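# have a look at this prediction, sequence included:
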Amino acid sequence: MSVINTNVKSIVAQNALTVNNRAMSKTMEQLSTGKRINSAADDAAGLAISNKMTSQIKGLNQAVRNANDGISMLQTAEGAMVEVTNMMQRMRELAVQSANDTNTQDERDYMDLEFQQLKEETNRITKNTQWNGMNILDGSTNGGEFKFQVGANANQTIDHTIDQLSFGDVVSTATAAIVTTTAAGAQSSVLTIGSAGTVAVPDWKAGDVITLKLGTDQLQYTIQEDDIVGTAATDATTIAQAVKSAFTDAKDAGKFEGISVSGDAAALTFASTAVGTGPFATSITTSSGSLASIDGLDVTSRGTSNAAITGLDEALKNINSARAEIGSKINRLTYAADNLANVSQNTSASRSQVLDTDYAQATTELARTQIISQAATAMLAQANQAPQSVLSLLR
């Protein structure tokens, strides 16, 4: 072919060189980064698959750390329980010793000194044991319920509840209200409650019903004909004393804790016997927690020592149960962590097949493209030299 303006041979060589250089550049990038897929253009589906696998791998590796953190937290809790158990064993030993009548009262008092100190330390440990700034034995954190995230996806958890061990007092406040209702059509005045808790008995009639409420406790007294015996003042006193007697009977039956009543005339005074606000507000104190059975124990007598033995047996049973649950959960978390590591390892191997560079293949491809590049460059030079032969026609 004897044309000069269009050097077809040169164009062919250039195009071949461009395509080869692109392939060589891609191979060099794969060898430099170690990744077969460096952009979505390299393998769109493979990129999506590898990114999903990466999310799983990172989540699995973090879940392994989460499981190990959970194990550490439970070990901290169980370590504190070990010391509590040791102290309660000593307390039980003191209770058994004090239950023996070979001891004098002074000796029992000395035993009780150690007993009370151990009891206080038991409660202090259960209230103050912390992990990462959280109390873990008194039920104040998440209600004692802990969820350990041991999976790469949402809500893949192992749950454990550490029941409240501390036997701190729980204070609840109840409010009393005194009201009257009218029965049998009798006329009745509205009952007036004074700011000091003094109730002035009004002109009650036979058949009137007096209702006293404190929390869930309730007392009703119906005024009898026998209560109406004389003058208004005399009747008021008689009715007041009848109400007081009914209230006292109710207290003896276990109702109205924290409230007392006094007064010998036509006025009754209801007062709080505990800390509270207002004449009818009372703080009722109760013990709670798995170790509540040791609250209030002492070894100052044979009777209280025997009661202490029983209470300590109950507390030891509860703490042994809690420790058994923690131990089994630690073992479960250990197996979970091992499984997570195994899944992460296999997922990483799968991702490697999709994402990573096969160096044996890539280096072979690099050698091929380099040789072709050199050959294409030489052919381009030859194609550019070919038009020179036309000059011989001009001589």
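Cool, got the structure. Residues are numbered from 1 along each chain as shown.

# alpha carbons only for contacts and neighbour counts from here, please
Fine.

# I'd assumed residue 211 was in a strand, is it?
Yes. Assigned with DSSP: H, G, I helix; E, B strand; the rest coil, residue 211 falls within a strand.

# give me every residue that touches residue 125.
80, 84 (CA atoms under 8 Å, 6 or more residues apart in numbering).

# so what's the gap between the helix or strand hosting it and the chain middle?
Secondary structure from DSSP states H and E places residue 125 in helix 105-128. Remark: helix 105-128 is offset 30 Å from the chain centroid, using CA atoms, centre = their mean, to the nearest Å.

# what comes up buried for it?
Within helix 105-128, the residues that count as buried by 16 or more other CA atoms under 10 Å are 108-109, 111-112, 115-116, 118-119, 122-128.

# and the host helix or strand of residue 286, which residues are buried?
Element membership for residue 286 (DSSP H and E) is strand 281-287. Using 16+ other CA under 10 Å as the test for burial, strand 281-287 gives 281, 282, 283, 284, 285, 287.

# show me the contacts for the fifth one.
Counting by CA under 8 Å, 6+ apart, residue 285 touches 169, 170, 171, 172.

# mind doing that once more with 6 Å?
170, 171 (CA atoms under 6 Å, 6 or more residues apart in numbering).

# now do the fourth one
For residue 284, the contact set (CA under 6 Å, 6+ apart) comprises 171, 172.

# do residue 139 as well
So residue 139 contacts residue 164 (CA under 6 Å, 6+ apart).

# let's see it at 10 Å
Residues near residue 139 by CA atoms under 10 Å, 6 or more residues apart in numbering: 126, 127, 145, 161, 162, 163, 164, 165, 166, 289.

# make TSV out of those and add distance to residue 363 and secondary structure.
Formatted as TSV, the contacts of residue 139 follow (distance: CA to CA, whole Å; DSSP: H, G, I helix; E, B strand; the rest coil):
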residue	distance to residue 363	secondary structure
126	65	helix
127	65	helix
145	56	strand
161	57	strand
162	59	coil
163	63	coil
164	65	coil
165	66	coil
166	68	coil
289	70	coil
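
# most neighbours among the residues you listed, please name it.
residue 165 (26 neighbours; other CA atoms under 10 Å).

# so it is in contact with residue 319, correct?
Yes. Contact between residue 165 and residue 319 holds when scored by CA atoms under 10 Å: they sit 7.9 Å apart.

# in a strand, residue 138, correct?
No. Residue 138 is assigned coil when assessed by three-state DSSP, not a strand.

# and the comparison structure, right after this:
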Amino acid sequence: MRINTNVSSLVAQEANKNTSNSISSSLEKLSTGYKINKASDDASGLSIADKLRTQANGLNQAVANGNSAVTLTQIADKAMAEQSNILDVVKQKLIQASTATTSAEGIEAIGKDIDKLLDQVNNIAKQTTYNGTSLLQAGAASSDSATALTFQMGTLAADTIATKAGVTANTSGLSIDVLQASAKTWTATADSAAGLQSAARLNLDEVDAALTKLNGWRADFGSTQNQLESSIRNLMTQVTNTKAAESVIRDVDYAQESANFNKQNIISQAGTYAISQANSTSQNVMRLLQ
């Protein structure tokens, strides 16, 4: 019987220390809700779960991009809808000016109305922006064509949706700047009523062509919006499935971990009792010395 090295006690202490570590790990999982809290818990699982989390975060941002893009297309569509309404009024006034029952003075007044209405078409083209980006022409100071707008709708570089280039929803782009210049010259003192009526009649086809062109641009924005909304729905489904896959790897099963914690607790108590018993056996040496 040896007393300098109590092997039984050392073995019991080692086992109890391992059990304490298991209890600490179990408590960490129960308190955080994750079964992987550090790389040592599951190195490969951590790598996979992190990739899935990154993918889910990227998909969420793509959904946000899509929602912003839908708002942008709606702004452009509503602006062009107002321009279309203006052109309808211009067409109505041209028809009014083209008939023999309208006097030269009346046609002069109509010309002034048309000039102001087409100015508003240009104002709408200048003012229609989203976060500083002009939507209906190149910019507030440029009446050139707007560039194509590209929206990032996924985690890969190729996951994009774009509008068509060439939108120029101003009088120049709609080819009605000549009509506006002509309307400014309609004066009762310089022209006969018949001459003014003929001049107004010549511009009817130009307004029809402008409306056709404008409706084509509206249709492009509308189809882009439908594409964006479809992409958003698909992305949201991907986010749900990706998070579910990450949860299987990273999240703790509380029922299973609670059972494991209770088991380790019982083993710890038994280990403490074992250490006590191992220490008490060395006291038997005293009986040999009596």
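Received, thanks. Computed from a prediction, not measured in an experiment: that's the story for all the values here.

# and the helix holding residue 125 of structure 1, which stretch of structure 2?
Aligning helix 105-128 of structure 1 against structure 2 (TM-score structural alignment) gives residues 104-127.

# and the gap between the nearest residue to residue 193 of structure 2 once chain neighbours are set aside and residue 276 of structure 2?
Distance criterion CA to CA, 6 or more residues apart in numbering; nearest residue to residue 193 of structure 2, sequence neighbours excluded, is residue 104 at 4.3 Å. Using CA to CA, to the nearest Å, residue 104 of structure 2 is found at 118 Å from residue 276 of structure 2.

# now do the contacts for residue 52 of structure 1.
Here residue 52 of structure 1 is in contact with 46, 351 (criterion: CA under 10 Å, 6+ apart).

# and it, that's in a helix?
Yes. Counting by three-state DSSP, residue 52 of structure 1 is found in a helix.

# what sits against the aligned residue in structure 1 for residue 268 of structure 2?
Under the alignment (TM-score structural alignment), residue 268 of structure 2 pairs with residue 373 in structure 1. If a contact means CA under 10 Å, 6+ apart, then residue 373 of structure 1 has 16, 17, 18, 19, 20, 21, 24, 367, 379 as its contacts.

# quick one: what's aligned to the first one in structure 2?
Read that as residue 16 of structure 1. Checking TM-score structural alignment: residue 16 of structure 1 goes with residue 15.

# and for the residue nearest to that match when sequence neighbours are not counted, the neighbour number?
In this structure, residue 15 of structure 2 finds its nearest non-sequential neighbour in residue 271, 7.0 Å apart by CA to CA, 6+ apart. Residues lying near residue 271 of structure 2 (other CA under 10 Å) number 21.

# what does residue 170 of structure 1 give?
12.

# what's the angle between the helix or strand encompassing it and strand 281-287?
Assigned by DSSP H and E, residue 170 of structure 1 falls within strand 169-181. Calculated by axes from the mean of the first three to the mean of the last three CA atoms, to 10 degrees, strand 169-181 of structure 1 forms an angle of 140 degrees with strand 281-287.

# helices or strands up against strand 169-181 of structure 1?
strand 192-193, strand 209-214, strand 217-222, strand 267-272, strand 281-287 (3 or more CA pairs under 10 Å, 6 or more residues apart in numbering; DSSP states H and E).

# quick check: which of those strands is nearest to residue 331 of structure 1?
Of all these, strand 281-287 sits nearest to residue 331 of structure 1, with 32.7 Å by CA to CA.

# all helices of structure 2, in order?
7-32, 43-97, 104-127, 177-184, 193-201, 204-250, 254-281, 285-289 (DSSP state H).

# how many other residues sit next to the nearest residue to residue 70 of structure 2 once chain neighbours are set aside?
Once flanking residues are discounted, residue 70 of structure 2 sits nearest to residue 225: 5.5 Å by CA to CA, 6+ apart. Counted by other CA under 10 Å, the residues lying close to residue 225 of structure 2 total 23.

# try residue 134 of structure 1
12.

# quick one: contacts for it?
With the criterion set at CA under 10 Å, 6+ apart, residue 134 of structure 1 makes contact with 128, 140, 141, 142.

# gap between it and residue 144 of structure 1?
Counting by CA to CA, the gap from residue 134 of structure 1 to residue 144 of structure 1 is 10 Å.

# flag every buried residue along stretch 21-35 of structure 2.
22, 23, 25, 26, 29, 30, 34, 35.

# chain center to it: distance?
36 Å.

# tell me who's in contact with the closest residue to residue 35 of structure 2 other than its chain neighbours.
Sequence neighbours aside, residue 252 is the residue nearest to residue 35 of structure 2 in space, at 4.5 Å (criterion: CA to CA, 6+ apart). Residues in contact with residue 252 of structure 2 (CA under 10 Å, 6+ apart) are 26, 29, 30, 31, 32, 33, 34, 35, 36, 258.

# residue in structure 1 paired with residue 252 of structure 2?
For residue 252 of structure 2, the residue aligned by TM-score structural alignment is residue 357.

# then residue 207 of structure 2?
Match for residue 207 of structure 2 (TM-score structural alignment): residue 312.

# counting neighbours, what do you get for residue 159 of structure 1?
With other CA under 10 Å as criterion, residue 159 of structure 1 counts 11.

# one more: residue 39 of structure 1?
10.
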